[in-house]
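[1] Quick one: sequence plus predicted model below, questions after.
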Amino acid sequence: MRLFSVSTLLLFFSSSGLALQIQCYQCEEMTHDCSTPEFIVNCTVNVQDMCQKEVLVKDDGIHYRKSCASSGACLIASSGYQQFCTGKLNSVCITCCNTPLCNGPRQKKRPQQSAAFPVGTPHVWLHVFVLLLSSVLC
């Protein structure tokens, strides 16, 4: 019973965003936005903690590059190319994000949740997990 409880808790917390691995879309020089399931990859645990998206405007249209990235490398690249992100011919825009599949198409804005109890806050769930785990194992 304890093993079942611990397994259930671990599954719950890994699906709630506390996992240390992120999924991103990955493709090279595609002329279409490669945001479909066959382009989803698992990034390297504890190394690649962000998704990166490059949008290049060329003579023959818009090209996309998407990948996993480390936060340092992605943020340096995006800041280095900021001056070239014009939306015109030869434009290069690089963006970084840190939620699963965030380098895909833009998400529609959702209505804001109530601020009474921030359920999605990871540190709150971590405390709840530790308390439940200690009560199960004791």
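    Done, it's in.
[2] Please make it C-alpha for all contacts and neighbour counts, starting now.
    Will do.
[3] Measure how buried residue 24 is and give me the count.
    A count of neighbours around residue 24, defined by other Cα atoms under 10 Å, yields 29.
[4] Give me the secondary structure label for the residue nearest to the spatial centre of the chain.
    Within the chain, the residue whose C-alpha comes closest to the C-alpha centroid is residue 99; the distance, by Cα atoms, centre = their mean, is 2.6 Å. The local conformation at residue 99, judged by DSSP: H, G, I helix; E, B strand; the rest coil, is coil.
[5] Tell me how far it lies from residue 136.
    31 Å (Cα to Cα, to the nearest Å).
[6] show me what contacts the residue nearest to the centre of the chain?
    Residues near residue 99 by Cα atoms under 8 Å, 6 or more residues apart in numbering: 22, 50-51.
[7] In JSON lines, list those along with distance to residue 87, neighbour count and secondary structure.
    JSON lines is the format used below for those (distance: Cα to Cα, whole Å; neighbours: other Cα atoms under 10 Å; DSSP: H, G, I helix; E, B strand; the rest coil):
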{"residue": "22", "distance to residue 87": "29", "neighbour count": "23", "secondary structure": "coil"}
{"residue": "50", "distance to residue 87": "23", "neighbour count": "27", "secondary structure": "strand"}
{"residue": "51", "distance to residue 87": "21", "neighbour count": "28", "secondary structure": "strand"}
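[8] Presented hereafter is structure B, for comparison with structure A:
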Amino acid sequence: MQLLTVSTLLLSFFSSGLALQIQCYQCEEMTHDCSTPEFIVNCTVNVQDMCQKEVLVKDDGIHYRKSCASSAACLIASSGYQQFCTGKLNSVCITCCNTPLCNGPRQKKRAQSSSAITLNTLQVPVFSLCVLLLLRSILC
């Protein structure tokens, strides 16, 4: 009976945890930073796992393109345009990130202690440890 309960809990956790959906800002050739709620979109589950931001410097000012992207496509694009990211006229900078709404405006940096670790880096190891401890208590 306990094994059935644990199995059900694990199945529900994995079914909700593996199908992660990220939210990103999405706009095309805007002359203002389109980081407002009306530009938030849900990316395609298990396909678009990153947010992409393009900043283009043109004659008439700075233009923004923001979208959801697959990690492979975004990383290839950003590395291909790295040499054109100068901040000067005709500059193109493409960045990729993988947290919700990370292609929005830059967050003000806060002083972090050296022991600060984000939740994303801890989720899998902590969950694995919990599962092992739970299984050990059931099976032993």
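    Alright, I've got the coordinates. Note that the structure is predicted; figures quoted are calculated from it, not measured.
[9] Any idea what the TM-score comes out to?
    Put the two chains on top of each other and the TM-score (TM-score structural alignment, normalised by the length of structure 1) is 0.76; 125 aligned residues with a Cα RMSD of 2.9 Å.
[10] burial count for the nearest residue to residue 119 of structure 1 once chain neighbours are set aside?
    Spatial nearest neighbour of residue 119 of structure 1, chain neighbours left out: residue 125 (7.7 Å); criterion: Cα to Cα, 6 or more residues apart in numbering. By the criterion of other Cα under 10 Å, residue 125 of structure 1 has 17 neighbours.
[11] ditto for residue 44 of structure 2
    Residue 44 of structure 2: 16 neighbours (other Cα under 10 Å).
[12] Repeat that for residue 89 of structure 1.
    The local packing of residue 89 of structure 1 (other Cα under 10 Å) involves 14 other residues.
[13] Does the residue nearest to residue 119 of structure 1 lie in a helix or a strand, and which?
    helix 122-137 (DSSP states H and E).
[14] Help me confirm that residue 112 of structure 1 is found in a strand?
    No. Inclusion of residue 112 of structure 1 in a strand is not indicated when three-state DSSP is applied; the result is coil.
[15] what do we get in structure 2 for it?
    The alignment partner of residue 112 of structure 1 in structure 2, by TM-score structural alignment, is residue 112.
[16] what about that match, distance to residue 118 of structure 2?
    11 Å.
[17] do the same with residue 22 of structure 2
    Separation of residue 22 of structure 2 from residue 118 of structure 2 (Cα to Cα): 17 Å.
[18] And for residue 45 of structure 2?
    Taken as Cα to Cα, the span from residue 45 of structure 2 to residue 118 of structure 2 is 23 Å.
[19] quick one: which of those two has more around it?
    residue 45 (12 against 8).
[20] Please name the nearest non-neighbouring residue to that one.
    Residue 45 of structure 2 sits nearest to residue 21 (Cα to Cα, 6+ apart), 4.9 Å away.
[21] and what of residue 56 of structure 2?
    Residue 56 of structure 2's closest residue in space is residue 92 (Cα to Cα, 6+ apart), at 4.6 Å.
[22] Test my guess that the one you found contacts residue 54.
    Yes. Here residue 92 of structure 2 reaches residue 54: they are 6.8 Å apart, a contact under Cα atoms under 8 Å.
[23] hang on, the earlier thing: state the number of residues packed around the residue nearest to residue 56 of structure 2.
    Neighbours around residue 92 of structure 2, by other Cα under 10 Å: 22.
[24] Next: residue 23 of structure 2.
    22.
[25] same thing with the one 5 residues further on?
    For residue 28 of structure 2, the number of neighbouring residues by other Cα under 10 Å comes to 12.
[26] just residue 88 of structure 1 next, same as before
    Counted with other Cα under 10 Å, residue 88 of structure 1 comes out at 11.
[27] Residue 41 of structure 2 now?
    Other residues lying near residue 41 of structure 2 total 16 when counted by other Cα under 10 Å.
[28] which SS state does residue 89 of structure 1 fall under?
    coil.
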